[in-house]
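S.K.: next comes the sequence, and after it the predicted model I'd like to discuss.
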Amino acid sequence: MNKPRNAWREPMVWMLIGLPLAMVAIGFALLFAAVDHAGPTADTPDRVTRLGHLQLTAEEAPQTRGSKPVTELILRHNGGMIEAVPTDARIARGGDLTVVLTAQDASAEVLTLHLKPSELGWRGAGVISDARNWRIEATSDRAPWRLQGQWPAEARFARLAP
């Protein structure tokens, strides 16, 4: 007479089992979509540069006693000459300066300039294209510092700082 119904035909069973299973499946689908579409920014970290002071290793620290670290450098070109002038006259200019310029366009051309000490700073022969934006890095062969900066297209000079 009263025949018992099958448990799978009861709506309460579907609410207690089916609804949580659907939520778990949707959660895994969202997790897969988030990991799959993270893009290149998750794989390549940003370059972080600390400003305001130089960080020296334990080996470099004794070499800098008594000399003031470089605070800023102005890089300018005039015809076929490149000149690097420090903003502080007390900076020791005894060694050669290596300046690496990397073009910020599709070609990514790299220019390496070796500048010799001069009366104002460093000077050397070189030609820089005014039609490109350049990323600059300058290092000295005698001091443990490295300065970086940008040279916008058609600019007359560039400022380099730690």
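M.R.: In hand now; what should we look at?

S.K.: for the rest of this, base every contact and every neighbour count on C-alpha atoms.
M.R.: Fine.

S.K.: what's the next secondary structure element after the longest helix along the chain?
M.R.: Secondary structure of the chain per DSSP state H: the longest helix is helix 19-36. Per DSSP states H and E, the first helix or strand lying C-terminal to helix 19-36 is strand 73-78.

S.K.: for comparison:
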Amino acid sequence: MKTEQRSPWREPMVWLVAAIPALSFFAVGGLFWAASRAGGVDRVADRVERTGQIQVANTGPVEQAMQRGLKALIKWDGKRLEVYPASGTFDRSQNLILKLHHPVTADEDRSVSLIGTVHGWAAEVALPTGHDWLLELEPQDGSWRLEGRWPAGQQAALLAPSLAVAQ
């Protein structure tokens, strides 16, 4: 009895031998692409210097905010962003910069200049509310800095120094 010989292209094993490495190649390329587009997941986007396994960041602005006892409340009504001093002594003549960091995608980070008002600082801005924001508030000279997290859907958040007071 003579069996009819099939073409190698009709055999599933030939396709698996070729397809698995090809799909792996494209999957690794997709992972590299996604990793290059993602932002950091750090709570604060400080510039960090690395030497060996030691990471050094400038905590001077946060320490200055702690010494002055600064805290602020930020509110958003859908179109106007307002910052009110909650404690400490703020220099009301200085305009402030609010940095809003997307928790995952750095491309969606924003920076808003806040102009002094009678009760605090304000700016007109449109913000997406479908995700949390990591916040940094500082004067234009960068002498102090407050941080906080703004959960999705909330209209207000508290900003405070990120370091704990040493006992």
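M.R.: The structure has been received and is ready for your questions. Just so we're clear, the structure is a prediction, and the values are computed from it rather than from any experiment.

S.K.: what's the TM-score here?
M.R.: With the length set by TM-score structural alignment, normalised by the length of the first structure, the two chains reach a TM-score of 0.56; 108 aligned residues with a C-alpha RMSD of 3.2 Å.

S.K.: about what we covered before: equivalent range in the second structure for the longest helix of the first structure?
M.R.: Alignment of helix 19-36 of the first structure against the second structure: no match, by TM-score structural alignment.

S.K.: give me the neighbour count for L114 of the second structure.
M.R.: For L114 of the second structure, the count of nearby residues is 21 (other C-alpha atoms under 10 Å).

S.K.: can you tell me the helix or strand for it?
M.R.: Following DSSP H and E, one finds L114 of the second structure within strand 110-116.

S.K.: list the buried residues for that strand?
M.R.: Buried residues in strand 110-116 of the second structure, counted by 16 or more other C-alpha atoms under 10 Å: V112, S113, L114, I115, G116.

S.K.: now swap in stretch 73-86 of the second structure and tell me
M.R.: Buried-residue list, stretch 73-86 of the second structure, by 16+ other C-alpha under 10 Å: L73, I74, K75, W76, L81, E82, V83, Y84, P85, A86.

S.K.: so what's the first one up against?
M.R.: Each residue near L73 of the second structure by C-alpha atoms under 8 Å, 6 or more residues apart in numbering is listed here: V83, Y84, P85, A86, A156, A157, L158, L159.

S.K.: what do you get for the third one?
M.R.: Residues in contact with K75 of the second structure (C-alpha under 8 Å, 6+ apart) are L81, E82, V83, Q155, A156, A157.

S.K.: again, but for the last one
M.R.: Contacts were defined as C-alpha under 8 Å, 6+ apart; by that measure A86 of the second structure touches L70, K71, A72, L73.

S.K.: any idea how far F90 of the second structure is from the second one?
M.R.: Distance of K71 of the second structure to F90 of the second structure, computed by C-alpha to C-alpha, to the nearest Å: 9 Å.

S.K.: who has more neighbours out of the two?
M.R.: Between K71 of the second structure and F90, K71 has the larger neighbour count (other C-alpha under 10 Å), namely 21 against 17.

S.K.: related to what we said a few turns ago, can you list the buried residues of strand 110-116 of the second structure in a markdown table and add distance to L127 of the second structure?
M.R.: Below are those laid out as a markdown table (distance: C-alpha to C-alpha, whole Å):
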| residue | distance to L127 of the second structure |
| --- | --- |
| V112 | 11 |
| S113 | 14 |
| L114 | 15 |
| I115 | 18 |
| G116 | 20 |
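
S.K.: can you pull out the strands in the second structure?
M.R.: 48-51, 54-57, 71-76, 80-87, 96-101, 110-116, 121-124, 133-139, 146-150, 156-159 (DSSP state E).

S.K.: CSV please, covering those strands and showing distance to S36 of the second structure.
M.R.: As requested, the strands of the second structure are exported to CSV (distance: least, C-alpha to C-alpha, whole Å):
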stretch, distance to S36 of the second structure
strand 48-51, 19
strand 54-57, 22
strand 71-76, 32
strand 80-87, 31
strand 96-101, 17
strand 110-116, 19
strand 121-124, 32
strand 133-139, 20
strand 146-150, 24
strand 156-159, 30
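
S.K.: the most centrally placed residue in the first structure and M12 of the first structure: what is the separation?
M.R.: Centroid check for the first structure by C-alpha atoms, centre = their mean gives R47 as the closest residue, at 3.0 Å. Here the criterion is C-alpha to C-alpha. By it, R47 of the first structure lies 56 Å from M12 of the first structure.

S.K.: tell me which of the contacts of K75 of the second structure persist in the first structure.
M.R.: Retained in the first structure: L81, E82, V83, Q155, A156, A157, out of the contacts of K75 of the second structure (criterion both residues aligned by TM-score structural alignment, their matches' C-alpha atoms under 8 Å).
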